[in-house]
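1. coords below, sequence missing:
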């Protein structure tokens, strides 16, 4: 059995810098779902990863004993860790909790000890059967998603990880085709774009994906879209510079 605590942490400064700019970043999607094989939402999200580079889809089967060394090795090899699960009674399914208890040992996880996860990113993709607007103070559920997911923020803090804004998927079965298309793009960006998902980062990501899609049949049409997006980015940067100059003049 491999003793991963003796493995040199490959997440050095160079790789941390790569992860920040989205250069060959490797993402691990850890999926916990009691009805995984019958879930239309998980099937959709799984298909959304097809064709994406550096993505590892890792489903946690029910009632299984985890190979701790192998699971820890997966964490070591990836830059962004995603916990993906349906919201069950304001928490994740028991399988994910069991995985955490077995795999995230103190010596392996704590930033002030071995700190193997330090500097990596932790994201949450959670699915809801109720509208997301119900999860806020004064609404039906009474608590926000941010409040419910506090334990994962605490985990990221203790491990020295960067906690990403959660991606919430609510009522997938009621989504229109346009809403599903938006979800597909949002999900792919969540897995592969550089955090913090600014407008500029999202735009660069879309241009990059369009360039990958270009082929002999639709090359001209896609090139027009790419050119327009790139021009919009230039225009936006010019606008930002103008606003900055106006503010400096007013302050002067």
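-> That came in fine, so what should we check first? Treat the numbers as computed from the prediction; the structure is a model and nothing was measured.

2. From now on I want contacts and neighbour counts done on CA atoms only, so please keep to that.
-> Will do.

3. For the stretch 151-252 of the chain, which segments count as helices?
-> 177-192, 199-213, 219-251 (DSSP state H, counting those that start in this stretch).

4. Return the set of buried residues in the shortest one.
-> Using 16 or more other C-alpha atoms under 10 Å as the test for burial, helix 199-213 gives 201, 202, 203, 204, 205, 206, 207.

5. one step back: can I get the helices of the stretch 151-252 of the chain in a markdown table with distance to residue 150?
-> Shown next, in a markdown table, are those (distance: least, C-alpha to C-alpha, whole Å):
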| stretch | distance to residue 150 |
| --- | --- |
| helix 177-192 | 20 |
| helix 199-213 | 26 |
| helix 219-251 | 35 |
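
6. To residue 79, which of those helices lies closest?
-> helix 177-192 (10.5 Å; C-alpha to C-alpha).

7. Would you mark the buried spots in that closest one?
-> 183, 184, 187, 188, 189, 190, 191, 192.

8. residues in contact with it?
-> 22, 25, 27, 45, 48-49, 55, 80, 82, 167, 169, 172, 197, 202, 205 (C-alpha atoms under 8 Å, 6 or more residues apart in numbering).

9. Next up, a structure to set beside the first:
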């Protein structure tokens, strides 16, 4: 099974100043060509009925916010209080996926035992995991991003791809799923930018030629984990 092209993702942004946030603009630009991704601004009025319908229409729901005093900003908390109190919200959220995209003001490495912040991000975000459990949702691993000023150019590009995958790729990671995801992205570029068609076709052929080697490597890694 590859990338689920039918997967629809709703990204709820809880940021008090989205337009001036370099990180939020980075996220938005990263997936602006993704057809099955919808952004919803939790600060632009409650719009409760619209938000609930969007949740009905999307399988993956992502809460995207900067870390404020070890939690989400008040604007997102207020929005969640309203949404989670709606009649019938249990049926709306059941069996959907809940993910968190958290932007940090310090390096991610500070959030660990022995680090400056002492606690891991997973520990700090447990209330969101409890919400997922309460409403019978599948809780995804947290995606976090350090302040962009801490990242090198290569790290920034890697973060962009990882974010795109977090938003659009199946939660059960495998080399096969990752490979299929990259192939789909290359095909999109090939379609929209004909001048790169020859180079992209070469990349696609190279990926397909190495498919057997990747499958063997994945199988070997799985065996090592089971030992």
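-> Perfect, I can see it now. Treat the numbers as computed from the prediction; the structure is a model and nothing was measured.

10. Just give the TM-score of the two.
-> For this chain pair, the superposition-based TM-score is 0.90 by TM-score structural alignment, normalised by the length of structure 2; 221 aligned residues with a C-alpha RMSD of 2.2 Å.

11. picking that back up, quick one: buried ones out of the contacts of helix 177-192 of structure 1?
-> 22, 25, 27, 48-49, 55, 80, 82, 167, 169, 172, 197, 202, 205.

12. List just the nearest of those residues to residue 95 of structure 1.
-> Nearest member of those to residue 95 of structure 1, counting by C-alpha to C-alpha, is residue 82, at 14.9 Å.

13. By how much does the helix or strand containing that closest one deviate from structure 2 on average?
-> Applying DSSP states H and E as the criterion places residue 82 of structure 1 in strand 80-86. In the superposition against structure 2, strand 80-86 of structure 1 averages 0.3 Å from its aligned positions (mean C-alpha distance after the TM-score superposition for structure 1).

14. Same question for stretch 221-232 of structure 1.
-> With mean C-alpha distance after the TM-score superposition for structure 1, stretch 221-232 of structure 1 averages 1.3 Å from its match.

15. What range does that stretch cover in structure 2?
-> Counting by TM-score structural alignment, stretch 221-232 of structure 1 pairs with residues 199-210 of structure 2.

16. what do you get for stretch 153-167 of structure 1?
-> The aligned range for stretch 153-167 of structure 1 is 129-143, by TM-score structural alignment.

17. Centre of the chain to that stretch, how far?
-> Centroid displacement of stretch 129-143 of structure 2 relative to its chain, using C-alpha atoms, centre = their mean, to the nearest Å, is 14 Å.

18. same thing with stretch 139-148 of structure 1?
-> 21 Å.

19. can you tell which of the helices of the stretch 151-252 of structure 1 is closest to residue 16 of structure 1?
-> Using C-alpha to C-alpha, the nearest of the helices of the stretch 151-252 of structure 1 to residue 16 of structure 1 is helix 177-192, at 14.6 Å.

20. what angle separates the closest one from strand 80-86?
-> For helix 177-192 of structure 1 against strand 80-86, the angle between stretch directions is 140 degrees (axes from the mean of the first three to the mean of the last three C-alpha atoms, to 10 degrees).

21. how much does helix 177-192 of structure 1 stray from structure 2?
-> Relative to structure 2, helix 177-192 of structure 1 is 1.1 Å off (mean C-alpha distance after the TM-score superposition for structure 1).

22. equivalent range in structure 2 for that helix?
-> Against structure 2, helix 177-192 of structure 1 falls on residues 153-168 (TM-score structural alignment).

23. how about the nearest residue to the alignment partner in structure 2 of residue 201 of structure 1, chain neighbours excluded?
-> Correspondence of residue 201 of structure 1 to structure 2, assessed by TM-score structural alignment: residue 177. Residue nearest to residue 177 of structure 2 in three dimensions, not counting chain neighbours: residue 2, with 4.5 Å by C-alpha to C-alpha, 6 or more residues apart in numbering.

24. before we move on, what about residue 36 of structure 2?
-> residue 8 (4.8 Å).

25. one step back: what about the residue nearest to residue 177 of structure 2, how many residues nearby?
-> 16 (other C-alpha atoms under 10 Å).

26. give me every residue that touches it.
-> Residue 2 of structure 2 neighbours (C-alpha under 8 Å, 6+ apart): 170, 176, 177, 178, 180, 181.

27. How about the contacts made by the fourth one?
-> Residues near residue 178 of structure 2 by C-alpha under 8 Å, 6+ apart: 2, 3, 169.

28. ok, these in structure 1: which stay?
-> Contacts conserved in structure 1 for the contacts of residue 178 of structure 2, counting by both residues aligned by TM-score structural alignment, their matches' C-alpha atoms under 8 Å: residue 169.

29. now, which of the contacts of residue 178 of structure 2 sits nearest residue 128 of structure 2?
-> Closest to residue 128 of structure 2, out of all of the contacts of residue 178 of structure 2 and judged by C-alpha to C-alpha, is residue 169, at 21.1 Å.

30. my guess is the closest one contacts residue 181, does it?
-> Yes: the pair residue 169 of structure 2 / residue 181 is scored as a contact, 6.9 Å apart, by C-alpha atoms under 8 Å.

31. hey, what's in contact with both of the two?
-> Common neighbours of residue 169 of structure 2 and residue 181, counting by C-alpha under 8 Å, 6+ apart, are residue 3.

32. residues near the nearest residue to residue 169 of structure 2 once chain neighbours are set aside, how many?
-> Once flanking residues are discounted, residue 169 of structure 2 sits nearest to residue 3: 5.5 Å by C-alpha to C-alpha, 6+ apart. If you count neighbours by other C-alpha under 10 Å, residue 3 of structure 2 ends up with 20.

33. Aligned to residue 42 of structure 1, what sits in structure 2?
-> Per TM-score structural alignment, residue 42 of structure 1 is aligned with residue 24.
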